[in-house]
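Asks: I would like to see how this sequence folds:
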Amino acid sequence: MPKITNPGSVSGLSRRTVLKAAGAGAALATMSGLPTRLLAADPLKVAAVYTVPVEQQWVSRIHKAANEARDRGDIEYTFSENTSNNDYERVMREYCEAGHKLILGEVFGVEDAARAVARDYPDVAFLMGSSFKPDESVPNFSPFDNYIQDASYLSGIIAGAMSKTKNIGMVGGYPIPEVNRLMHAFMAGVKQTAPDTKFQIAFIGSWFDPPKAKETAFAQIDAGADLLYAERFGVSDAAKERNVLAVGNVIDTQSDYPDTVVASALWHFEPTLEKAVAEVKAGTFKAEDYGVYSFMKNGGCSLAPLGTFEGKVPAEVMEKVAEAEKAIKDGTLTVEINDSEPKSN
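Replies: Below you'll find the model as predicted:
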């Protein structure tokens, strides 16, 4: 059963709790099946449904942005974690019935069910992680994704320079678009400083299985990799134990691996959430692709500070990174979005 974390309760919600109902002034009326305007001062009732623990990289960034918005008073926020695909639709419906007006989550394994829920609750806005595009027949459902290929490209430039064997291991969860595009962007960056690099690519078939990711990474190290792309938790642990380097993805874990994680591509969900909250409050939320708010030019991603590796990455490489970052932000460099499954070479 999923775990829901929040104060308050609503009778009839088995083993789940939700925020106390907002005052009448915060309630949203409906018009033409879409939310109408909410007073800017009123916090929006937001709920999130996660299939993994909130500590998991990808979900942690959504959770972080939502908590910050809650702390500012922009939203009320509750969430469930470890929700199984079989339970996902039911939890979504419970949140809708409890009066939440914006539902967040990741529906990669429950796409049809999630959109069916959105059709049944036209006065609720749904902002969901998805590999698919908006559908005008579901005007209150907008997909987002972590399009952080820009930052991944920059981390690859550094990785190519820091690998001595020019053999890099890459461990991902599943070969789906939001993973594939980041791997491709990383490899493109590597080729800017080490064009002859060999890539070992593996997928563990799970979003959260650190032991399996670690064992897969060990195998890549045994096959000659001296730097690992840590798309999943567990990879950096293998790198630390075997004294090789790692590049992080989505979050910055260098404080946990100060001698291992040389760089990280960070995802910032704040621009995505802020846009959605503003649209819901204004009564203008509609089906559109929110993926663009993860682009670097929109503040949705960045390269983490080098921290303990400051001065260890050659200056000329960091100059190349700075030039590429400037070009990405001013539009003169567009990092390719390649959603096809990457292969070892």
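
Asks: Going by C-alpha atoms from here, please, whenever you check contacts or count neighbours.
Replies: OK.

Asks: Let's verify residue 175: helix, strand, or coil?
Replies: coil (DSSP: H, G, I helix; E, B strand; the rest coil).

Asks: Spit out the contact partners of residue 216.
Replies: By CA atoms under 8 Å, 6 or more residues apart in numbering, the residues touching residue 216 are 171, 202, 204, 235.

Asks: Pull out the buried residues from the residues you listed.
Replies: Among the contacts of residue 216, those classed as buried by neighbour count (16 or more other CA atoms under 10 Å) are 171, 202, 204, 235.

Asks: thinking again about what came up before, closest to residue 89 among the contacts of residue 216?
Replies: The closest of the contacts of residue 216 to residue 89 turns out to be residue 204 (CA to CA; 25.9 Å).

Asks: With residue 73 as the reference, measure out to the nearest residue to that closest one once chain neighbours are set aside.
Replies: Excluding the flanking residues, the one nearest residue 204 by CA to CA, 6 or more residues apart in numbering is residue 173, at 5.3 Å. Distance, residue 173 to residue 73, using CA to CA, to the nearest Å: 35 Å.

Asks: if you count what's nearby, which of the two comes out ahead?
Replies: residue 173 (19 against 13; other CA atoms under 10 Å).

Asks: Hmm, the more buried one is touching residue 230, no?
Replies: No. Contact status for residue 173 versus residue 230: not in contact, 10.2 Å apart, counting by CA atoms under 8 Å.

Asks: The spatially most central residue of the chain: which element?
Replies: In the chain, the centroid-proximal residue (CA atoms, centre = their mean) is residue 58; its distance is 3.7 Å. Using DSSP states H and E, residue 58 sits within helix 57-72.

Asks: what's the angle from the next helix or strand after that helix to helix 57-72?
Replies: Note on helix 57-72: by DSSP H and E, the next helix or strand toward the C-terminus is strand 75-81. Put simply, strand 75-81 runs at 150 degrees to helix 57-72, going by axes from the mean of the first three to the mean of the last three CA atoms, to 10 degrees.

Asks: To compare with the earlier structure, here is another sequence to fold:
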Amino acid sequence: MKAGAFFAGLAVIATTLLSIDAVPANAQDKKPYTIYLSNNFVGNDWRQQMLRSADIAVKKPPLAGRVDLKVEVVETTVQAQINSLNNIIRNKPDAIIIDAGSGEALNPTIQKACDAGILIIAFDQIVSAPCAYTMESDWGRAPRVEAEWLVKKLGGKGKILVDRGLAGAPISAQLQGGFEEVIKKYPGIEVVGYFNGDYALGPEQAGVASLLAAHPQVDAIFVQGYGAGAIKALQDAGRPIVPITGSPFNLTTTTCAQTQGAQCILAPNPAYLSAEALKLAVEILDGKKPAEKKILLRNAFLTTDPIASELFPDAAMQKIEVGKNAFPDMAPGLFLPVSPDWVEITPAEAAGAK
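Replies: Down below sits the predicted model:
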């Protein structure tokens, strides 16, 4: 999922450092803040893990006892989320964290909440309302680092396939655009085919398989979704395994770790964004505000072949290893990494294992 619809180094690096306003001495003595999580659908593994991550985080230090978390999940329509938010506003919580169904349509309702003194933090799928704080993965950086990595793996020349993601999704266009901005600087690299992976295994595998049938030479594949579907298409076609990009689902990290010759780089968009948003909400309510309202998370890329980025020298690379960030005995839809560095969320907890 890189869009959310839909990927060592777990530290959160914001675009600006948090201000050093002192936290009130009696912060721990206050009653728990009432915080709602507004989510517009649970139709994929990432969203389900996101909800679990929030629930787990508020039960462990440092958030234990600080948050009375209430979760509102609505059907996949913008109006349903607006109606739900209006009901939440009437309950006058301290804060609402929102995985939004629209970047624009929720703005009037969000402004209404802000006017009522309610803190708003939009995460993952964010909003443009000026009064809201936003928290998301750095989608400007991710495709450029992936493109740079592929260029280095190919030695600056080769024929590649490009995933357009989900038709009409702004994040898909952003990812494709960032990737191609880097690629076009290398005349030896030729894009020979496009497909729409739709952030799902079936369309990804089918799209790659169709293009492989038409192109006898494919040297790399830029995938916005899983990446594991592209590898399966290569295997089914009896073709060499080529470098691929993708998202760090457990299926993909495990496939990359266990497939001979696999070369992968996977862009992070951790499902624990919900936990990060809750932590930020508590800090703001305690009086410790960020210097700016837009916060970007820059987690480590997971890769079979760590290569230093020249475009972004601070971009962290974490090697894919079984038992560390690839778990063959766990759910394929588990999204990695599973835990920020300030609280322990185990892989089993994130996967919802009993």
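
Asks: Report the contact partners of the counterpart of the residue nearest to residue 204 of structure 1 in structure 2.
Replies: Residue correspondence to structure 2 (TM-score structural alignment): residue 173 of structure 1 is matched to residue 166. Contacts of residue 166 of structure 2 were listed using CA under 8 Å, 6+ apart, and they are 172, 196, 197, 198, 199.

Asks: In helices, which of those residues fall?
Replies: Secondary structure from DSSP state H places residue 172 of the contacts of residue 166 of structure 2 in helices.

Asks: Tell me how many other residues crowd the nearest residue to residue 77 of structure 1 once chain neighbours are set aside.
Replies: Once flanking residues are discounted, residue 77 of structure 1 sits nearest to residue 46: 4.9 Å by CA to CA, 6+ apart. The number of residues packed near residue 46 of structure 1 is 25, by other CA under 10 Å.

Asks: what about the helices in the stretch 1-150 of structure 1?
Replies: For the stretch 1-150 of structure 1, applying DSSP state H, counting those that start in this stretch gives helices covering 57-72, 85-97, 111-120, 149-162.

Asks: now swap in the stretch 251-354 of structure 2 and tell me
Replies: Here the stretch 251-354 of structure 2 has its helices, by DSSP H, counting those that start in this stretch, at 273-285, 347-351.

Asks: Wait, residue 149 of structure 1 touches residue 185, no?
Replies: Yes. The criterion here is CA under 8 Å, and residue 149 of structure 1 meets it with residue 185 at 5.4 Å.

Asks: These two - which one has more neighbours?
Replies: residue 149 (31 against 24).

Asks: aligned partner of that one in structure 2?
Replies: Match for residue 149 of structure 1 (TM-score structural alignment): residue 140.

Asks: can you pull the contacts of that match?
Replies: 174, 175, 178.

Asks: Please apply the same query to residue 277 of structure 2.
Replies: Residues near residue 277 of structure 2 by CA under 8 Å, 6+ apart: 97, 121, 122, 123, 135.

Asks: Closest to residue 265 of structure 2 out of the residues you listed?
Replies: Nearest member of the contacts of residue 277 of structure 2 to residue 265 of structure 2, counting by CA to CA, is residue 135, at 23.1 Å.

Asks: Which helix or which strand is home to residue 159 of structure 2?
Replies: Using DSSP H and E, residue 159 of structure 2 sits within strand 158-163.

Asks: Against which helices or strands is that strand packed?
Replies: Packing partners of strand 158-163 of structure 2 (3 or more CA pairs under 8 Å, 6 or more residues apart in numbering; DSSP states H and E): strand 189-195, strand 220-222.

Asks: Would you tell me which of those strands gets closest to residue 286 of structure 2?
Replies: Among these, strand 220-222 comes nearest to residue 286 of structure 2, with 43.1 Å by CA to CA.

Asks: in structure 1, what residues pair with the closest one?
Replies: Alignment of strand 220-222 of structure 2 against structure 1: residues 227-229, by TM-score structural alignment.

Asks: so how far does the matching stretch sit from its counterpart in structure 2?
Replies: Once fitted to structure 2, stretch 227-229 of structure 1 is off its aligned match by 3.0 Å on average (mean CA distance after the TM-score superposition for structure 1).

Asks: before we move on, the earlier item: list the ones among the contacts of residue 216 of structure 1 that structure 2 also has?
Replies: By both residues aligned by TM-score structural alignment, their matches' CA atoms under 8 Å, these still in contact after alignment to structure 2 are 202, 204.
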